[in-house]
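Engineer: Predicted model and sequence below, questions to follow.
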Amino acid sequence: MAGNATRQLAKRRGHKAELEALKYLKANGLAPVAKNFRCRFGEVDHIMSDGNCLVFVEVRYRASSRFVSAAASVDRHKQRKLVQTAASFLSQHAEYRNHNVRFDVLAFDKAPDRQCELQWIKDAFRP
């Protein structure tokens, strides 16, 4: 039972981080295109427009960076899944095929003082 409660708490924290990320991105001039796009390869949290650039955004939250930071948790395996998911989105949405593409990470790390630190890594990786 405790494992289920822990998973539910993590899910709520992740959802809250995604909402905060969306507000932050919009406040910084990006326009929402899609949210939680899913396909057989995986899911991308936010797809945003930044001028003529389509931005695929992975949001990560860590209550503790004791093992690995939120940003560092977007490893090569996750990057590959994001690239495949982006390709799937582009294959379904011809109107964006001529846009430049960028992969960003918004990382929320809970600091020891319980404040949440936000790090926006633009162009975090390239396919």
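Structural biologist: Okay, I see it.

Engineer: switch to C-alpha atoms for all contacts and neighbour counts from now on
Structural biologist: Will do.

Engineer: center of this protein - which residue?
Structural biologist: In the chain, the centroid-proximal residue (C-alpha atoms, centre = their mean) is Glu58; its distance is 1.4 Å.

Engineer: Next, the contact list for it, please.
Structural biologist: By C-alpha atoms under 8 Å, 6 or more residues apart in numbering, the contact set of Glu58 is Val44, Asp45, His46, Phe103, Asp104, Val105, Leu106.

Engineer: So the second one sits against Asn36, correct?
Structural biologist: Yes. Under the criterion of C-alpha atoms under 8 Å, Asp45 makes contact with Asn36 at 4.5 Å.

Engineer: higher neighbour count, these two?
Structural biologist: The neighbour comparison of Asp45 against Asn36 (other C-alpha atoms under 10 Å) goes to Asp45, with 22 against 14.

Engineer: Check it against this one:
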Amino acid sequence: MGRVPRWPTSPAGPDATRPATCPAGRRHAVNAGQRWEAHALAHLQAAGLILECRNHHCRLGEIDLVMRDGATLVAVEVRYRRGTSHGGAAASVTRTKQRRVALAMRHYLMGRGGPLPAVRFDVVALSGPAERPRIEWLRAAFDAPSGH
């Protein structure tokens, strides 16, 4: 597998200098992921959470949504599965994925500055038809792995 390119950053933010297009094979997956994240975001905002950041990337991982729930900062992993034949959307958040989300949250907190808030790791699992997915919000779905 080749090296992952390191994109330069600009005063407009780390994504400002990224290419506007995706490789052809990834375009559909990116658009679908954005659709599920939009469903999850609307659900969480309707419940009173406030969006702080979308798609925080670092070399160690990614957080789909960073939300505020009162004084608590919430890292949200969004997953979609059409069916449950392989355990469903929530079951697809493996320990490896949990570790990568926790590492990305640590990176996010270090760049944020100020006192460290309480942190929670949630999963929003979507399933069923794309037009009207079933949404399951798992609060405190996992803890940061030991040492993170």
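Structural biologist: Arrived safely. Values in this document were obtained by computation on a predicted structure and should not be read as measured data.

Engineer: So after superposing, what's the score?
Structural biologist: After superposition, the two chains reach a TM-score of 0.86 (TM-score structural alignment, normalised by the length of the first structure), with 121 aligned residues with a C-alpha RMSD of 1.9 Å.

Engineer: Closest to Glu117 of the first structure out of the contacts of Glu58 of the first structure?
Structural biologist: Leu106 (10.3 Å; C-alpha to C-alpha).

Engineer: the strands in the second structure, which residues?
Structural biologist: Taking DSSP state E, the strands of the second structure run over residues 50-58, 61-69, 72-81, 118-127, 134-142.

Engineer: so which of those strands is the most packed in?
Structural biologist: Greatest average neighbour count among the strands of the second structure goes to strand 72-81 (a mean of 23), per mean count of other C-alpha atoms under 10 Å.

Engineer: now it: which residue numbers in the first structure?
Structural biologist: Under TM-score structural alignment, strand 72-81 of the second structure corresponds to residues 53-62 of the first structure.

Engineer: average offset between that stretch and the second structure?
Structural biologist: Compared with the second structure after fitting, stretch 53-62 of the first structure deviates on average by 0.4 Å (mean C-alpha distance after the TM-score superposition for the first structure).

Engineer: What is the neighbour count of Leu25 of the first structure?
Structural biologist: Neighbours of Leu25 of the first structure using other C-alpha under 10 Å come to 19.

Engineer: and the residue nearest to it when sequence neighbours are not counted, what does it touch?
Structural biologist: Spatial nearest neighbour of Leu25 of the first structure, excluding adjacent residues (C-alpha to C-alpha, 6 or more residues apart in numbering): Ala31 at 7.8 Å. Going by C-alpha under 8 Å, 6+ apart, Ala31 of the first structure touches Leu25, Met48, Ser49, Asp50.

Engineer: same deal with Arg62 of the first structure?
Structural biologist: The contact partners of Arg62 of the first structure, by C-alpha under 8 Å, 6+ apart, come to Ser69, Ala70, Phe108, Asp109, Lys110.

Engineer: Hmm, Asp109 and the first one touching each other?
Structural biologist: Yes. Counting by C-alpha under 8 Å, Ser69 of the first structure sits close enough to Asp109 to count as a contact (6.8 Å).

Engineer: which residues in the first structure does stretch 38-51 of the second structure match up with?
Structural biologist: Going by TM-score structural alignment: stretch 38-51 of the second structure matches residues 19-32.

Engineer: Now the matching stretch: buried residues?
Structural biologist: Judged by neighbour count (16 or more other C-alpha atoms under 10 Å), stretch 19-32 of the first structure contains these buried residues: Glu20, Ala21, Leu22, Leu25, Leu30, Ala31, Pro32.

Engineer: Out of those, the closest to Arg7 of the first structure would be?
Structural biologist: Glu20 (19.9 Å).

Engineer: Tell me which residue of the first structure lines up with Ala140 of the second structure.
Structural biologist: Looks like Ala140 of the second structure aligns to Asp123 there (TM-score structural alignment).

Engineer: So that match versus Ala94 of the first structure, what's the distance?
Structural biologist: 22 Å (C-alpha to C-alpha, to the nearest Å).
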